[in-house]
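Colleague: coords please:
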Amino acid sequence: MSADTYDYVVVGAGSAGCVVANRLSANPSVRVCLIEGGGSDSSVRVKVPAGILSLYGNPNYDYRYVGVPQPHLNNRRIPVNRGKALGGSSSINSMVYIRGAASDYDEWARLGCAGWGYEDVLPVFKKLERNRLGQNQHYHGTDGELLVDNPRDPNILSKMFVKAGRNADLPSNDDFNAASQLGLGIYNVTQDRGQRFSSYSAFIRPVLDRKNLTVLSECEVLDLVISEGRVTGLRTLRNGERKTINVNREIVLSAGAINSPKILMESGIGEAEALRQQGIEPIIDLPGVGKNLQDHVDGMITVRSSSAKTLGLSVANLPRMLAAPYQYFVNRKGMLTTNYVEAGGFARTKYAGELPDVQFHFVPGYRSHRGKLVEYGHGYAIHTCVLRPKSVGEIKLTTDGSRRDVLIDHRFFSDERDAAVLVEGIRIARSIFASPEFDGVRGEEMLPGKNVRSDDEILAYLRAEALTVYHPVGTCKMGTDAMSVVDPQTLKVNGVEGLRVADASVMPTLIGGNTNAPSMMIGERAARMILNTPH
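Modeller: You can find the predicted model right below:
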């Protein structure tokens, strides 16, 4: 058998792909290749939680996508950070372990994805999880590969934030993955003794000695080889060399909500007329590819404070900064343990039904009002996002004449209901900050600013400043309607054999929370489907 031929090829060593490759390669009689476009995750800036500030926008770890101008956000182009390293986005994210609400998955089942209801997926989440917190075992697992823990050394302001929730009638919540998401709390994180624990750390690094598993990093997938309705391989570019990798059984696309539809469209799978306009001969007319893009649109409140209790770059904080490396590498304590969004939670606006419709990510340090990654001084901030947006966008191909790229169009606020929810979310966030808990560290609200008070003024601020919390999903959705891309029972791409998609792109709707853990669950489900397929 050729060294460039495998039984299974998994594209994308991210949250889902690492799970798929682990499970498939557990059978020593099959050869598995895991392909990642990025490089090593061994840098200290990846391992140390506080290093996240050096990852966003860094071309060594981030694809650095930028969306198209958004008409409802003052024609601004929104950054779309996606992980480009072993571990994918789980190597650059904030490590928050959230699954979403039970009803999110029941909604998937209602939309035609039988077998994806909450009672179906909960055992999968539990199998993957190694919970170190002693949380309710009805909801949590203790024997899985994925470590789930509390932050090692939360900042005092993170704890103040949780107590301040009482000012907005928000209870303390120590487990957002149990019966209810409502309330504020310290987030559970995917860390191992204060060190980032990515999907690669959990599922691939421990099995690298498997002789039947090959990991190819810094390897770009150009397109798929399709013959007589079946995928037989893929074309790659690595170290300047183009090579075809053949597959005997199946290819699994786990390249994420941006790159999985891109690879499909590059391969002639997508809306036929749009492909022809890009000079691509359609092989399978599948109009849903790239459609149904959903993401969490986010607004921020940032406050300047003179208190050195907060994280910050200052002369007053110099002793703590100088001590931080020693504290971290000896005791796994101190400033370097922070993931910057140590606390957060969920609330209901006046537009919500039973479920929370906004999520908070609290930062116990100053978020620059000028958009800088790091700014001198102290403060604190809160991000508020719309949990279940109604605005739906799409991803399309474009070309500069030499090679193709993607156009990412979120269409944020194209549905006015999202704007209304986020305005109310900002009001709730302000009521948390108004709590007496913050009196000792209170400072000037820099954004939106104390004079921004009415709904129209807050909305104008959001149009000028809102971004995303980087949870794109839905662009290869599973379902049974005409716009579905994959079959819910198999995750096979409709109309072609030997090809599945297993990542956040298959979500029919965006779950209410962070998407790292749900993507791993999808990877586990996909692997079970493959292993149950006769070959």
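Colleague: For the rest of this, base every contact and every neighbour count on C-alpha atoms.
Modeller: Fine.
Colleague: check contacts around residue 385.
Modeller: Contacts for residue 385 (CA atoms under 8 Å, 6 or more residues apart in numbering) come out as 296, 297, 298, 299, 358, 359, 360, 422, 425, 468, 469.
Colleague: For it, pull up the helix or strand it's in.
Modeller: Residue 385 belongs to strand 377-386 when assigned by DSSP states H and E.
Colleague: this one next, for a side-by-side:
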Amino acid sequence: METPDYIIVGAGSAGSVLAERLSAGGRHRVVVLEAGGSDRRLFVQMPLGYGKLFYDPSVNWMYRTEPDPGLAGQADFWPRGKLLGGSSSINAMVWIRGHRQDYEDWQAAGNPGWGWDEVLSAYRAMEDNEAGGDAFRGKGGPLFVSANRDGLHPLVTCYIDACAEAGLAFNPDFNGARQEGAGPYQLTVKGGRRNSAARAFLRPAMKRANLHVVTGAQATRVLMEAGRAVGVEYRHGGELKTLRCKAEVILAGGAVNSPQLLQLSGIGPGALLQGLGIEVLRDNPNVGDHLADHQGINYTWRMTRPTYNDLLRPWYGKLAVGLRWLALRDGPLAKSINHGGGFFRTSPDLDRPNMQLYCQAFSTLMPREGERPVLSPDPFPGFSLGLSNCRPTSRGHIRLRTPDPLAAPVITANAFSTNHDVEEMLAAVKFLRHLAAQPALASVMAEELRPGPEVVGDEALIADFRARSGTVYHPSCTCRMGPDEGSAVVDASLRVHGVAGLRVIDASAFPNIIAGNTNAPSMLMGWKGAERVLADAR
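Modeller: Below you'll find the model as predicted:
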């Protein structure tokens, strides 16, 4: 393999965008090392097929956290994408940029160029929004974003009407002028197929002669010489190989794998690395620290009207929607299960929404072994309202368990470890019941199934959400951006502090967690990160 200018480790949401932008123009030779395999699989391309990928080790790292006191001692399950497109190939496809103030906070923390005006310009350049271009939305960019206005389940209208009755106004675009309100979610779906980062960015770029993608290549450490990253060691086809580069190594493995690889390479908490027999090349205890994630829970009701359970549960319903999708790329399989949602404040004193809503016209109370039963829901008309916290204050960490690069790291989530997060979630679940009591929803509900009407009082509600909450798959901030190595891992250009020729460009570099789904800001990291790399190259 010819020596490239840039090595990108990870072909996920950020890595796919990086590969496209760095290889554009043909000036730079780029190699992408991806531990997983191809995204050309039926249930990857089928939007609602992601339930089949939830426990599939061929496309999923299938991590487990340490037992978490905040989740009643449970070890939470963390699916992460292990294929081209990364988690954008197995996620629920909801496209949320985050609140404008999130980015103002990033810039105020000492990260110039990451304020709202700058990221809005990048998002507009990146997107081809079905709703059309305007001051907030982009048109003509490489990433098609569905406005998701057609084919919504009828109960979504009931949900939106109930939100209005509860004081939460309709919002046609959470990525527009304001985030607060209720409405349909924009989705990364194009032509009835998942529009992952791989489909939108990487695969078109793979036609270029100066981009080479190696699948089944798991990086084991960054090669260092005299304080500079010069290449990557990786396992491929059962062999240990090395690849050197002329310019830079860029880690884009995400919030778990990027800090893991830094630690394996001798960059991280010195005492931990010494204890594992790893030579400390740069002692920075922030590597793997500051882990932030959104915690979510569903409340579920039996309905008096049909839901997707009635359609997707019986074999003949599965056959009908499957044939419809195969023939027309249409119907329930052509969308996320999250048709609608929204953002609200648990207190009017807050300056912005602190909770996210999810409206799902189906339910999965009855588990199936080895599968998230999105395609095999409950045998009754079920309906779920979910929520997740937008700005939790609880923080965890990622640590090597062993110097074996193929072993999963220790993930300590520390969910609900602050009183702030517990009190906020308590207020939020009370709002879910308030929402369900509004005439537009109450008129079509038969009974509450989870947690059940017997769960009342603050202690019982807290015990319930500790027992039933879990990640909504948005880990971030473990190699966070900031001007000072005393509190961060990378600078505003995403260069690792104190190490030449090495950057981290993915969700691990978020200075703070974004309010909303993290796939859009992960792609943003790749887009703006590439700008910084190319600017330095010039």
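Colleague: burial of the counterpart of residue 210 of structure 2 in structure 1, as a residue count?
Modeller: Matched across to structure 1, residue 210 of structure 2 falls on residue 212, judged by TM-score structural alignment. Neighbourhood size, residue 212 of structure 1 [other CA atoms under 10 Å]: 18.
Colleague: what's the distance between residue 212 of structure 1 and residue 220 of structure 1?
Modeller: Distance, residue 212 of structure 1 to residue 220 of structure 1, by CA to CA, to the nearest Å: 21 Å.
Colleague: Next: residue 532 of structure 1.
Modeller: From residue 532 of structure 1 to residue 220 of structure 1 the distance is 29 Å (CA to CA).
Colleague: before we move on, what about residue 25 of structure 1?
Modeller: 22 Å.
Colleague: on that earlier part again, using a markdown table, lay out the contacts of residue 385 of structure 1 together with secondary structure, distance to residue 379 of structure 1 and neighbour count.
Modeller: Listed next are the contacts of residue 385 of structure 1 as a markdown table, based on DSSP: H, G, I helix; E, B strand; the rest coil; distance: CA to CA, whole Å; neighbours: other CA atoms under 10 Å:
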| residue | secondary structure | distance to residue 379 of structure 1 | neighbour count |
| --- | --- | --- | --- |
| 296 | coil | 24 | 29 |
| 297 | strand | 23 | 25 |
| 298 | strand | 19 | 24 |
| 299 | strand | 17 | 28 |
| 358 | strand | 23 | 30 |
| 359 | strand | 21 | 29 |
| 360 | strand | 17 | 27 |
| 422 | helix | 23 | 27 |
| 425 | helix | 20 | 27 |
| 468 | strand | 21 | 21 |
| 469 | coil | 20 | 21 |
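Colleague: Now flag whichever of those residues is closest to residue 100 of structure 1.
Modeller: residue 359 (10.8 Å; CA to CA).
Colleague: Can you find the partner of residue 408 of structure 1 in structure 2?
Modeller: Structural correspondence for residue 408 of structure 1 with respect to structure 2 (TM-score structural alignment): residue 411.
Colleague: repeat for residue 463 of structure 1
Modeller: By TM-score structural alignment, residue 463 of structure 1 lines up with residue 466.
Colleague: same deal with residue 115 of structure 1?
Modeller: In structure 2, residue 115 of structure 1 lines up with residue 113, judged by TM-score structural alignment.
Colleague: Next: residue 296 of structure 1.
Modeller: Residue 296 of structure 1 maps onto residue 294 in structure 2, by TM-score structural alignment.
Colleague: now residue 24 of structure 1
Modeller: By TM-score structural alignment, residue 24 of structure 1 lines up with residue 22.
Colleague: for residue 363 of structure 1, same thing?
Modeller: By TM-score structural alignment, residue 363 of structure 1 lines up with residue 360.
Colleague: In which helix or strand does residue 19 of structure 2 reside?
Modeller: Residue 19 of structure 2 belongs to helix 13-23, assigned by DSSP H and E.
Colleague: how big is the offset of that helix relative to structure 1?
Modeller: Mean deviation of helix 13-23 of structure 2 from its aligned counterpart in structure 1 after superposition (mean CA distance after the TM-score superposition for structure 1): 0.8 Å.
Colleague: quick one, the next helix or strand after that helix and helix 13-23 angle?
Modeller: Going down the chain from helix 13-23 of structure 2, the next helix or strand is strand 30-34, by DSSP H and E. Orientation of strand 30-34 of structure 2 against helix 13-23 (axes from the mean of the first three to the mean of the last three CA atoms, to 10 degrees) gives an angle of 160 degrees.
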